[in-house]
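Chemist: Structure for this input, please:
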Amino acid sequence: MKSVRMLGLSALTAIAAATALVHLPAAAQNGAYPTKPIRVVVPFTAGSSTDVIARAITDKLGASLGQQIIVDNRGGAGGTLGAAQVAHAAPDGYTILIHSSSHTVSPSTYLKLPYDTLNDFAAVTPIAALPNALVVAPSKNMKTLKDLLDQAKARPGQLNYASAGQGSATHLNAEKFRTQARIDAMHIPFKGSPEAVTEVMSGRVDYYFSPVAPVLSHIKEGRLVALAVGSPKRATALPNVPTTNEAGVPNSEFNFWIGMLVPAKTPKDIVNKLNAEVQKALASEDVKERFAKMGAEPWTMAPEQFDRYIKDDIAANARLVKEAGISPQ
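Modeler: Have a look, this model is predicted:
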């Protein structure tokens, strides 16, 4: 009778263990990660700065992790459409978000988001800081930032500026500049940076605070003129272009970043592994060279630090949205 009771207890233990195993992520069951291809969602169009940076880093990660990494562009609504897909994905490390500062702007510019920015994501690491270049078409006859300011003040409300979407980092950079410069200009949002750049080059849009990456070649070849950069310090790729602060508009800087996040409840060991792999990739010479050509500054921190940074950035952007008088949509 005793052996029967013991057999029953063993069977129950085995069943309980098997049941618990079902609820574990695949990586935890197999004792390794990754064991299959990884999808990286970029919530902006192909060719945007976030997309270019994502592809530079995922090329390296795919090799180091030994798995195929598929970049999935899901542009629209200032990056919120793609972010929503990741927020609701399984927290197993096989769906990753590479987003921009727009992630911390959206809570203030959208009345209702299909996710909770603070609670539906786990921060992994920032990847890069990208200065935004204020660019105009040569046909606008603007050589300096003062030229733009003079035109804006001579024709209040008649100049317009592009962004990569309502609430995007490019929008916030332009709004901070506009409020500090005390000019009136009309906002024209686009689906992504490539569309905005095209419209500025055509002259149909007057100016755009573009990440350096998608406009650097246009600047060098004379198709666009860089009047200033919106970052706290000058861009390494454009050393002769002043910051908006230096060019006469104090307190107009905006920190534009690109970083990696995963769904909340992703196992900590997976988060830490991704963080370590990104740090290794950023330290490699080929990634450094690719970033330098794009005007990107490598930037990383521990997951806990990035999580705190995101919380602080959400609060700072909320203040900016209020000061700029941007109405949530």
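
Chemist: For the rest of this, base every contact and every neighbour count on C-alpha atoms.
Modeler: Will do.

Chemist: starting at the chain centroid, how far to stretch 189-203?
Modeler: Put simply, stretch 189-203 sits 18 Å off its chain's centre (C-alpha atoms, centre = their mean, to the nearest Å).

Chemist: Could you also give me the structure for this second sequence? I'd like to compare it with the first:
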Amino acid sequence: MHASKRALLIACGLAATAALPFAAHADNTAAWPTKPIRLLVGFPGGSTPDIAARTIAEPLSKALGQPVVVDNKAGASGNIAADQVAKATDDHTLGIVINGNLTSSKMLYPKLPYDPAKDFTYLSLIATAPLVLVAQNSLPSGTAFFDAARQAGDKWNYGSVGVGSVGHLGMELLKSRVNGFKPEHVPYQGNPQVVTGMLGDQVQMGLIPPGVAMPQIRAGKLKAVGLTGGRSALVPEIAPLADAGVKDFNLEVWVALLGPASLSKPAQARISREIEIVMKDPDVRRKLFEQGWQAVGTSPDGMRTRVKEEAAIMSKIISTRGIKLQ
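Modeler: Presented below is the predicted three-dimensional model:
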């Protein structure tokens, strides 16, 4: 065989051999998922995390070529589901979590069975929303609401989705900002239950995401006192709490997508690529907006930065207000 031809064949063989690892990696990435994906949500059906999970489940299922099955495991402010995600080893279990699972649970639960910083693969923030301070319809709004609350003292109650939730810590922060504001905390499994508690005269108020609050407010069954942060396109008719004299009260609730720390690299690469596309889809963004969410989507690093910054804020609230589990 001519020497130049032999050299060419050898070179081609070497090139093919060198390409094998990359081809195998691409094949592995394309192969995942190999069965239905279980998407754990730590709150009941109809709750804000559940709404967000079900909105992304269908388009994510189409993108991945496997069913994405939402599985509600309510309890312990979402920590039961979060722990199941952390301990999953099947490479096909993901979770939707809220702020508290990653920013405050470790400070509140000395025996928390998972480490928010070490036991998860952060994938993306999904959506954010301000919070609406909602009250029973018979109560006044604006500054008159806080005047009435001062007179009631600790005879009034507020509901939240549990100790350490944004609704709980936000109300405690509000108590520190408004002199004489002293409502007592009543925990519930989810925000729909908080709404039921207000309608049933068990609690007078709560900090609730727009997706759950607005149907009752627009139906005239509950009243909006004000909105955390500035005005929002999600609820343009609601004035900020700053208009009622509460300054610098900026809080959001958010939901995020994560997997266990053991999630394989091919799975991480595929889910990160697909969720970025899903979160840019106009139909997904519209559906989330209609349900009270502002679609965001972030890189894993962006999600980690947000968690770290908010954990510092929540730590301060917990320490200054002396918040502990009973």
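
Chemist: Distance of the residue nearest the centre of the second structure relative to residue 73 of the second structure?
Modeler: Ranked by distance to the mean C-alpha position of the second structure (C-alpha atoms, centre = their mean), the top residue is residue 255 at 1.6 Å. From residue 255 of the second structure over to residue 73 of the second structure the distance is 16 Å, taken as C-alpha to C-alpha, to the nearest Å.

Chemist: ok, now residue 48 of the second structure?
Modeler: Plainly put, residue 48 of the second structure is 14 Å away from residue 73 of the second structure if you go by C-alpha to C-alpha.

Chemist: These two: which has the busier surroundings?
Modeler: Counted by other C-alpha atoms under 10 Å, residue 48 of the second structure and residue 73 do not tie: residue 48 has more neighbours, with 26 against 18.

Chemist: Please give me every residue in contact with the more buried one.
Modeler: Residue 48 of the second structure is in contact with 191, 209, 211, 212, counting by C-alpha atoms under 8 Å, 6 or more residues apart in numbering.

Chemist: In strands, which of those residues fall?
Modeler: The strands, defined by DSSP state E, take in nothing from these.

Chemist: Tell me the counterpart of residue 149 of the second structure in the first structure.
Modeler: Aligning on TM-score structural alignment places residue 149 of the second structure opposite residue 152 in the first structure.

Chemist: ugh, typo on my part, it should be residue 276 of the second structure
Modeler: Using TM-score structural alignment, residue 276 of the second structure sits opposite residue 279 in the first structure.

Chemist: part of a helix, is that match?
Modeler: Yes. Remark: residue 279 of the first structure belongs to a helix, assigned using DSSP: H, G, I helix; E, B strand; the rest coil.

Chemist: Locate the nearest residue to it once chain neighbours are set aside within the secondary structure: which element?
Modeler: For residue 279 of the first structure, ignoring the flanking residues on the chain, the nearest one in space by C-alpha to C-alpha, 6 or more residues apart in numbering is residue 300 at 6.7 Å. Here residue 300 of the first structure, judged by DSSP states H and E, is contained in no helix and no strand.

Chemist: can you check the one 5 residues further on too?
Modeler: Secondary-structure assignment from DSSP H and E places residue 305 of the first structure in helix 303-324.

Chemist: Show where that helix falls in the second structure, residue numbers please.
Modeler: Residue span in the second structure matched to helix 303-324 of the first structure, by TM-score structural alignment: 300-321.

Chemist: how close does residue 159 of the second structure sit to residue 133 of the second structure?
Modeler: 11 Å.

Chemist: shared neighbours of those two, anything?
Modeler: Shared contacts of residue 159 of the second structure and residue 133, defined by C-alpha under 8 Å, 6+ apart, are found at 205, 206, 207.

Chemist: Let me know the secondary structure of the counterpart of the last one in the first structure.
Modeler: When you say that, I think you mean residue 207 of the second structure. Residue 207 of the second structure maps onto residue 209 of the first structure when the alignment is built from TM-score structural alignment. What three-state DSSP gives for residue 209 of the first structure is strand.

Chemist: what's the burial count for residue 209 of the first structure?
Modeler: Neighbour tally, residue 209 of the first structure, other C-alpha under 10 Å: 30.

Chemist: Thanks a lot, catch you later.
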